[in-house]
Structure formats: C-alpha cells, structure tokens
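Trainee: Got a predicted structure here, sequence first:
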Amino acid sequence: MALVVGFMGVLDLGIVAVALPALQEDLDASPSAAQWVVSGYALTFGLALVPAGRLGDAFGRRRLFLLGLAAFVLSSAAAGAAPTAGPLIAARVAQGVAAASWGRRTAD
C-alpha cells in the first residue's frame, strides 16, 4: 500500500508537468504562475519531509500516513476545481505537504 501511495505522489508530479501548457492556457496564467504550479509541490514536499517524519514518530506513523493520504486526495480535488492559478498553486502546495507525510510510513 505504501509503495502505491508513494508512486502516486511521483506520478502526480509527472502528470502536472505534462498538462502544464494546457493548464497555463486554460487558466490564463503567467509563466511564473505556471512554474509555481510545479515548483510549489516539490518545494513544500522537500521542506515538510523531515518535520513530517518527526510528527510521525510523535503521533504514530500510520495515523500521519492516513491523514496525509486524505489531505492529498482533498487537495487534489481542490486543484482540479481551481478556477484560477492562485487557488491551483495553493492546492499544489497543500499536496506537497500532504505527500511529505508518506515518507516515513515505508520504514514500518
């Protein structure tokens, strides 16, 4: 299960990178906003990975894993429903934080 979810996080990054030109056109986003759609996810994932591991140690890895999975799904739905680039970037940042919570689960 943990490997499937980990793959889902990487797959999401690839899907968004491929769909970025269409997203930029549909949302009438600037090139910098389009870059934040991809970079916001990767940046917050990297920044939240160590604190998420520590929270997993403190509150339980399984609990944090399930909470992160639910948050990822909800933020993914929010990204899909985003009417402009601003909410899309915010949803992608939330996805990065949620995906970081999966990092320590595979050590169980």
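Mentor: Noted; the coordinates are in hand. Model, not experiment: these values are computed from the prediction.
Trainee: from here on, contacts and neighbour counts on C-alpha atoms
Mentor: OK.
Trainee: Tell me which stretches of this protein form helices.
Mentor: 2-27, 31-59, 61-80, 85-100 (DSSP state H).
Trainee: quick one: contacts for the residue most central in space within the chain?
Mentor: Centroid-nearest residue in the chain: Gln95, 2.4 Å away (criterion: C-alpha atoms, centre = their mean). Gln95 sits next to 41, 71-72, 75-76 when contact means C-alpha atoms under 8 Å, 6 or more residues apart in numbering.
Trainee: How many residues are close by Leu49?
Mentor: Number of residues near Leu49 (other C-alpha atoms under 10 Å) recorded here: 20.
Trainee: ok, and here's another one to check against it:
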Amino acid sequence: MDSYWFTLESLLACTCTTILLWESDLENKDLDEVLKKFKTGGFPNLELLKIQSRNIKNNRTKILGMNLRELNEMVIQTDDGLKKATIRHRYGRIEMSVNSSE
C-alpha cells in the first residue's frame, strides 16, 4: 500500500498487467513520462494503472501537453493504433484503463 519507494524508473521498467501504487511520491512530470511511453508502445502487458499521490496536482505542469482536468475521461491511443486507454483523474489520483483498439 505504501509505494513511496517505487520510482519512475521502476514503473517504466514494469511489465505487469495491473499496477496499483498508493501513497506514491510520483508527480505530474512522472505521469507525463509514463503516458508518453504508453503512446509509443511501452507497457505491452498493461491493462490497469492506478496511482495515488499527494504530488499529483492540478497545477501548471502539463501531461501530454494538457492539464489534469483536460486529461480526465480522455482516451489516448498508442502510435501504432493497437491499444487505447481511458484516463480518469480525481484529486491526487489517476487511473488508466487499457483496451485493444480492435
């Protein structure tokens, strides 16, 4: 439950289907890196990602060029078009559900 020790590098290397990180130290800029990796075909096994962190804030930090409010309920697609993910945001938490585009 306390995943403060789980770094961005650990997350980027993760091959799990479900990733749940509560009480994380990850922040908006880390989420930007994660979503960019997903869009370029990273996380091939991922089906669900949930991150809760006091460092996820609706501030001026952009994630995929948008603020958190703009990302809420947004569907993003991998560059190859094979997968789509729906992003949901609530205060201090982000969730990404992945589906194949077929």
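Mentor: Done, it's in. In this text, all values refer to a predicted model and were calculated from it rather than measured experimentally.
Trainee: Could I get the TM-score for this pair?
Mentor: Remark: TM-score between the superposed chains equals 0.25 [TM-score structural alignment, normalised by the length of the second structure]; 46 aligned residues with a C-alpha RMSD of 4.2 Å.
Trainee: Name the member of the contacts of Gln95 of the first structure with the most neighbours.
Mentor: Result: Tyr41 is most packed of the contacts of Gln95 of the first structure (other C-alpha under 10 Å), 25 neighbours.
Trainee: Name the nearest residue to that residue, sequence neighbours excluded.
Mentor: In this structure, Tyr41 of the first structure finds its nearest non-sequential neighbour in Gly96, 4.4 Å apart by C-alpha to C-alpha, 6 or more residues apart in numbering.
Trainee: Buried residues, stretch 95-102 of the second structure. List them.
Mentor: Residues of stretch 95-102 of the second structure classed as buried by neighbour count (16 or more other C-alpha atoms under 10 Å): 95-98.
Trainee: how many neighbours does Leu68 of the second structure have?
Mentor: Applying other C-alpha under 10 Å, I find that Leu68 of the second structure has 23 neighbouring residues.
Trainee: Check the contact between it and Arg93; I expect there is one.
Mentor: No - Leu68 of the second structure lies out of contact with Arg93 (C-alpha atoms under 8 Å); the separation is 10.2 Å.
Trainee: three-state assignment of Asp30 of the second structure?
Mentor: With DSSP: H, G, I helix; E, B strand; the rest coil as the basis, Asp30 of the second structure sits in helix.
Trainee: how far away is the closest residue to it other than its chain neighbours from Ile51 of the second structure?
Mentor: Spatially, and ignoring its direct neighbours in sequence, Asp30 of the second structure is nearest to Leu8 (6.3 Å; C-alpha to C-alpha, 6+ apart). Going from Leu8 of the second structure to Ile51 of the second structure by C-alpha to C-alpha, to the nearest Å gives 12 Å.
Trainee: Between these two, which is the more surrounded one?
Mentor: Comparing Leu8 of the second structure with Ile51 by other C-alpha under 10 Å, the one with more neighbours is Ile51, at 22 against 17.
Trainee: Check the gap between that one and Asn28 of the second structure for me.
Mentor: 11 Å.
Trainee: and what of Ala13 of the second structure?
Mentor: Noted for Ala13 of the second structure: a distance of 18 Å to Asn28 of the second structure, by C-alpha to C-alpha.
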